[in-house]
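S.K.: the sequence isn't on hand, but the structure is:
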């Protein structure tokens, strides 16, 4: 739990903050609502979310087209209880007392929507499990079952 709030705080990190971390953050925000503080950032953020990633998420009913990639800062890491790196080689500061996970997912950059859907679906399943863990139950916020998304 973060020092400033009673709810857990999760930071998703990928290099450009245009695909994997944006998908994961959007899923967790959708599933957990206000029960979890969600952030995403990248060590070398691009200018906009990958349009193919946005298309794949729109198929799930989640619009991330207006999200803006953000620079990863030490403050963002320090403000988070859990930091999840999404790819391989993500540069992320490490601080004592923080929980870190490395998901090691493929990069959707340059791939057609069919390939991005596979990455999206893997992220969705990981985030479902994470939401259940963070919220202490098998479902997300009241009225929205974790199983209500996707396949």
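M.R.: Received it, and whenever you're ready, just let me know what you need. Because the structure is predicted, anything quoted here is derived from the model rather than measured.
S.K.: from here on, contacts and neighbour counts on C-alpha atoms
M.R.: Noted.
S.K.: separation between residue 123 and residue 92?
M.R.: 20 Å (C-alpha to C-alpha, to the nearest Å).
S.K.: same thing with residue 49?
M.R.: 20 Å.
S.K.: point me to the helix or strand that includes residue 130.
M.R.: helix 113-135 (DSSP states H and E).
S.K.: from what I can see residue 46 touches residue 17, true?
M.R.: Yes: counting by C-alpha atoms under 8 Å, residue 17 is a contact partner of residue 46 at 6.9 Å.
S.K.: give the residues shared as contacts by those two.
M.R.: Jointly contacting residue 46 and residue 17 under the rule C-alpha atoms under 8 Å, 6 or more residues apart in numbering are residue 69.
S.K.: more neighbours: which of those two?
M.R.: Using other C-alpha atoms under 10 Å as the criterion, residue 46 and residue 17 rank with residue 17 on top: 29 against 16.
S.K.: how about the contacts made by that one?
M.R.: When contacts are counted by C-alpha under 8 Å, 6+ apart, residue 17 touches 40, 41, 42, 43, 44, 45, 46, 49, 69, 70.
S.K.: and here is the other one:
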């Protein structure tokens, strides 16, 4: 972990408009400030996917004010865990970092019925990640 003792996580997908934004929203909400959260994309869109925004609102998380960001080396360097979601080799690799690749369907161009299962799978994985990073935390009540 970084010198702050607070773990940090970077979510990366190509457009930083769907999967990575939903993951960052869940982690921000469920970790309640105990984990530093970043998200970025290798080719970010100009806005977050509106269906992803709608799907997250259904579970009480507002990501409507988020803005897709470009992936930088500094963001990777500052993160303890880098989670990629379909961006291939776009994420730079640094020794000592933990890298995970979450294979998830892309919500781009999908309707709400198709995005809900993606959202729910992201939530499940986020709860598992919190358990790993903050082992004394009960995510069931969050």
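M.R.: Received it, and whenever you're ready, just let me know what you need. What you see is a predicted model, and the numbers here were worked out from it, not measured in a lab.
S.K.: superposed, what's their TM-score?
M.R.: TM-score for the superposed pair, counting by TM-score structural alignment, normalised by the length of the second structure: 0.96. Supporting figures: 142 aligned residues with a C-alpha RMSD of 1.2 Å.
S.K.: quick revisit: average offset between the helix holding residue 130 of the first structure and the second structure?
M.R.: Superposed on the second structure, helix 113-135 of the first structure shows a mean distance to its aligned partners of 0.5 Å (mean C-alpha distance after the TM-score superposition for the first structure).
S.K.: can you list the buried residues in that helix?
M.R.: The neighbour-count check on helix 113-135 of the first structure (16 or more other C-alpha atoms under 10 Å) flags 113, 115-117, 119-121, 123-125, 127-132, 134-135 as buried.
S.K.: ditto for stretch 47-64 of the first structure
M.R.: 48, 49, 50, 52, 53, 54, 55, 56, 57, 60, 62, 64.
S.K.: now name the helix or strand holding the closest residue in space to the last one that isn't next to it in sequence.
M.R.: Just to be clear, that refers to residue 64 of the first structure. What sits nearest to residue 64 of the first structure in space, not counting adjacent residues and going by C-alpha to C-alpha, 6 or more residues apart in numbering, is residue 54, at 5.6 Å. Using DSSP H and E, residue 54 of the first structure maps to helix 51-58.
S.K.: and the next element down the chain from that helix?
M.R.: Immediately after helix 51-58 of the first structure, counting by DSSP H and E, sits helix 74-78.
S.K.: hmm, back to that, quick check: the two most widely separated of the contacts of residue 17 of the first structure?
M.R.: Farthest apart among these by C-alpha to C-alpha are 43 and 49. That separation is 14.7 Å.
S.K.: ok, residue 39 of the first structure - contacts?
M.R.: Contacts of residue 39 of the first structure by C-alpha under 8 Å, 6+ apart are 9, 10, 11, 12, 25, 76.
S.K.: repeat the analysis, applying 7 Å as the threshold.
M.R.: The contact partners of residue 39 of the first structure, by C-alpha atoms under 7 Å, 6 or more residues apart in numbering, come to 10, 11, 12, 25.
S.K.: out of those residues, who's nearest residue 81 of the first structure?
M.R.: Using C-alpha to C-alpha, those come closest to residue 81 of the first structure at residue 10, 6.0 Å.
S.K.: I'd assumed the closest one was in a strand, is it?
M.R.: Yes: counting by DSSP: H, G, I helix; E, B strand; the rest coil, residue 10 of the first structure is found in a strand.
S.K.: contact partners for it?
M.R.: Counted by C-alpha under 7 Å, 6+ apart, residue 10 of the first structure has contacts 37, 38, 39, 80, 81, 82, 83.
S.K.: so for the second structure, the centremost residue is which one?
M.R.: Note on the second structure: the residue nearest the mean C-alpha position is residue 23, at 3.1 Å, using C-alpha atoms, centre = their mean.
S.K.: give the contact list for that one.
M.R.: Counting by C-alpha under 7 Å, 6+ apart, residue 23 of the second structure has contacts 122, 126.
S.K.: that one: which element?
M.R.: helix 19-31.
S.K.: quick one: map residue 20 of the first structure onto the second structure.
M.R.: Counting by TM-score structural alignment, residue 20 of the first structure lines up with residue 19 in the second structure.
S.K.: ditto for residue 95 of the first structure
M.R.: Residue 95 of the first structure maps onto residue 94 in the second structure, by TM-score structural alignment.
S.K.: could you do residue 47 of the first structure as well?
M.R.: By TM-score structural alignment, residue 47 of the first structure lines up with residue 46 in the second structure.
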